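Asks: predicted model follows, preceded by the sequence.
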Amino acid sequence: MTPPPSDPASAGQELGWTPIAEEAVRAASVLHPKEGALPRPNRRRVLTVANQKGGVGKTTSTVNLAAALAVHGLKTLVIDLDPQGNASTALDIDHRSGTPSIYEVLIGEVSLAEAAAQSEQSPNLYCVPATIDLAGAEIELVSMASREMRLKEALSSEILDEIGVDYVFIDCPPSLGLLTVNAMVAAQEVLIPIQCEYYALEGLGQLLSNIELVQAHLNRELSVSTILLTMYDGRTKLADQVTNEVRNHFGDTVLKTVIPRSVKVSEAPGYGQTVLAYDPGSRGAMSYVDAAKEIAQRGVEMKERSGTA
């Protein structure tokens, strides 16, 4: 007797399962992974998710990658540095005006520990929310001492060691202002989401130039470690052309996993959820889990390289 295939979709075809049953199997594999926890990095990884173009899946990728790592046993902190507060919404974190937020952290009124809140979507997932007060923060920061270092100083808090945070994702606003500079100074890595659409690479040169300036003058450890292709539509030739162009230009920096254009991914924030919580059996959820696994594996490879250095 031939054993059933390991792939849930193939198994569904052989056993005559319905599409709903197949999706239930995929959902179970996302929420209760057989392989258990992903490997921890040798040191806390701080990734700034940046792209000054709006609508590229920056916030969506931030929250879903963080949720996927958290589901697989890694303690993850999302810092919402966008005044729109979309990451806070997706993680169902209160971000009404007056709530302790990243704004108060940056101006020194509260500590990171006081502003961080645990998401109900996973005990391993935390978020420092953004309120509308953050909209005026860039103007206030201009006159402050060490204005580019405010977030880095906050992240040096002992609370991250006490919690045992493995990953920090900083969701930047769609601009190259002082908030984004703070994010780059505080991080070791930059993750750039690029949509598989026309004009995908427009403006990317300016972002890379700014990263080089930060590297030269403020943070020598910073590097573009990860590029994630989003909004992939396999029905179009354009998506393949953009994918090939990005891979040819950036090589192994680009994750093998591509995030498909998905209605479920778009709907999830409206319910105050990541796509992993909203529809864990969807293609979008599975793709973000695969991307998170790649990121975690790169953390292991970084550990091995540092061990042999």
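Replies: Here it is on my side, so go on. Numbering: from 1, shown residues only.
Asks: drop to CA atoms for contacts and neighbour counts, all remaining ones
Replies: Noted.
Asks: what packs against the helix or strand where Ala87 lies?
Replies: Under the criterion of DSSP states H and E, Ala87 resides in helix 86-90. Helices and strands touching helix 86-90, by 3 or more CA pairs under 8 Å, 6 or more residues apart in numbering; DSSP states H and E, are helix 58-71, strand 76-80.
Asks: below is an additional structure, to be compared with the one above:
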Amino acid sequence: MPSSTVAGMGPAAPVFRPPGGLSPAPTPVRPADVSDDGRVGRVEEASHRGVSDESPFRPAPRPIPESDLAENDMTDAYVSRETEDPPLAQEAKRAVEILNPSGEITMPRPPKRRILCVANQKGGVGKTTTAVNLAVALALHGNRVLVIDLDPQGNASTGLNVPHHSGVPDIYQCLIDGVPLDAVTQAVEGIPTLWAVPATIDLAGAEIELVSVVARESRLQRAIRASEGEYDYIFIDCPPSLGLLTVNALVATDEVLIPIQCEYYALEGVRALTENIEMIRSHLNPVLEVTTVLLTMYDRRTRLADLVEQDVRAHFGAKCLNAVIPRNVRVSEAPSYSQSVMTYDPGSRGAVSYFEAAQEIALRGAQRTQPGAQRTQSGGNG
């Protein structure tokens, strides 16, 4: 192929010419393809194919008949009527269902009072969060609920916005001084059927002081039996240990609710807890039973959470609730406002998950009806 020579420059590079002697048309660069610094950016796919918007070889678009336009408009209108509500509307609907301002939505009340000890010797697995939010969910839907804060940190009292500073009558006085439970019970503001027994820093010394007290393992049980309050549910929030406070809670209840974080260390804590439950059942409380297991802090993005869920469900079977509590920022934010997530952000995923868990607990409690069982007063329950 011949090559041209430029004066003073030597032979120039060969130029490819297609058959027919026509040189290829340069690809036009539109203003949208030029960056601020003058460099040519990436052109559109049509330009890469050598066909620009101004090219005479681009076929003209086929005009759409008016009949088709009318049909498409009708189709879009029909689809818009059939689609679901937008996300904000769905969230608002869930919030109304959870807050239940009209009181129309109710969860079944148990045939007799249920006392659930929320326990796990592993810290940070969601014991307090679970006790508070389940109690609020049940109370908002037709149940009378009492929360006993047995943790010296007093986090359950904070979550329910119940005063628990030093000098406030609390559960410590019931355990050590024998003060009636009703005398230290406080109503929770904004929820008429929810009460709480707070815990102050004084409770931190109860572990040592209970050592020399007569019948030290059953002090809480006797206080609950002597109460005249009528409750459908009593939730006992235990400290993250297996000391005398947790032993008192396990002796005072028939049911244990175990929140399990979806991580490996949480499984080790459950093994130690189940061993202690067996020991207490053998020596102090023969009717004690693990009835409910709730998976918390579930992160669907990790494979580990899925494996832990499979192990827990394989071990506990039907005792595991179908509802799983996900990791949710709203659940963590709510205590800083002295609220449960049910009232702080009722439309959030965390609130919906705890609401579903409370529904399961209520339905299972209604199904545990014994022949001839009737609702009894709090004073006659143990």
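Replies: Sure, I can see it. Only a predicted model underlies this, so the values are computations on that prediction, with no experimental measurement involved.
Asks: could I get the TM-score for this pair?
Replies: The TM-score (TM-score structural alignment, normalised by the length of structure 1) is 0.91; 293 aligned residues with a CA RMSD of 1.8 Å.
Asks: average offset between the helix holding Ala87 of structure 1 and structure 2?
Replies: In the superposition with structure 2, the average deviation recorded for helix 86-90 of structure 1 is 0.1 Å (mean CA distance after the TM-score superposition for structure 1).
Asks: looking at structure 2, where would I find the counterpart of that helix?
Replies: Using TM-score structural alignment, helix 86-90 of structure 1 corresponds to residues 155-159 of structure 2.
Asks: what lies in contact with that stretch?
Replies: Under the criterion CA atoms under 8 Å, 6 or more residues apart in numbering, residues 128-129, 131-132, 149, 163-164, 196-199, 237, 334-335, 337-340 lie in contact with stretch 155-159 of structure 2.
Asks: which among those residues end up buried?
Replies: The neighbour-count test (16 or more other CA atoms under 10 Å) marks 128-129, 131-132, 149, 163-164, 196-199, 237, 334-335, 338-340 as buried among the contacts of stretch 155-159 of structure 2.
Asks: and the lengthiest strand in structure 2, how far from the chain's centre?
Replies: Secondary structure of structure 2 read by DSSP state E shows that its longest strand is strand 289-298. Its chain's C-alpha centre and that of strand 289-298 of structure 2 lie 13 Å apart, by CA atoms, centre = their mean, to the nearest Å.
Asks: that one packs against which elements?
Replies: Counting by 3+ CA pairs under 8 Å, 6+ apart, the packing neighbours recorded for strand 289-298 of structure 2 are strand 255-261, helix 303-316, strand 320-326.
Asks: buried ones in the helix holding Ala87 of structure 1?
Replies: Buried residues in helix 86-90 of structure 1, defined by neighbour count with 16+ other CA under 10 Å: Asn86, Ala87, Ser88, Thr89, Ala90.
Asks: can you tell me the closest non-neighbouring residue to Pro41 of structure 1?
Replies: Nearest residue to Pro41 of structure 1, sequence neighbours excluded (CA to CA, 6 or more residues apart in numbering): Gly299, at 5.0 Å.
Asks: roughly how far apart are that neighbour and Val289 of structure 1?
Replies: 15 Å (CA to CA, to the nearest Å).
Asks: neighbour count winner among these two?
Replies: Val289 (25 against 19; other CA atoms under 10 Å).
Asks: counterpart of Pro240 of structure 2 over in structure 1?
Replies: Match for Pro240 of structure 2 (TM-score structural alignment): Pro174.
Asks: can I assume that match is in contact with Val49?
Replies: No: with contact defined as CA atoms under 8 Å, Pro174 of structure 1 does not count as touching Val49 (10.2 Å).
Asks: and for these two, which residues touch both?
Replies: Common neighbours of Pro174 of structure 1 and Val49 (CA under 8 Å, 6+ apart) do not exist.
Asks: between these two, point out the one with more neighbours.
Replies: More neighbours surround Val49 than the other of Pro174 of structure 1 and Val49, with 25 against 17 (other CA under 10 Å).
Asks: the more buried one matches what in structure 2?
Replies: With TM-score structural alignment as the criterion, Val49 of structure 1 pairs with Val118.
Asks: how about the nearest residue to that match, chain neighbours excluded?
Replies: Excluding the flanking residues, the one nearest Val118 of structure 2 by CA to CA, 6+ apart is Leu257, at 4.8 Å.
Asks: aligned to the one you found, what sits in structure 1?
Replies: Alignment note (TM-score structural alignment): Leu257 of structure 2 maps to Leu191 of structure 1.
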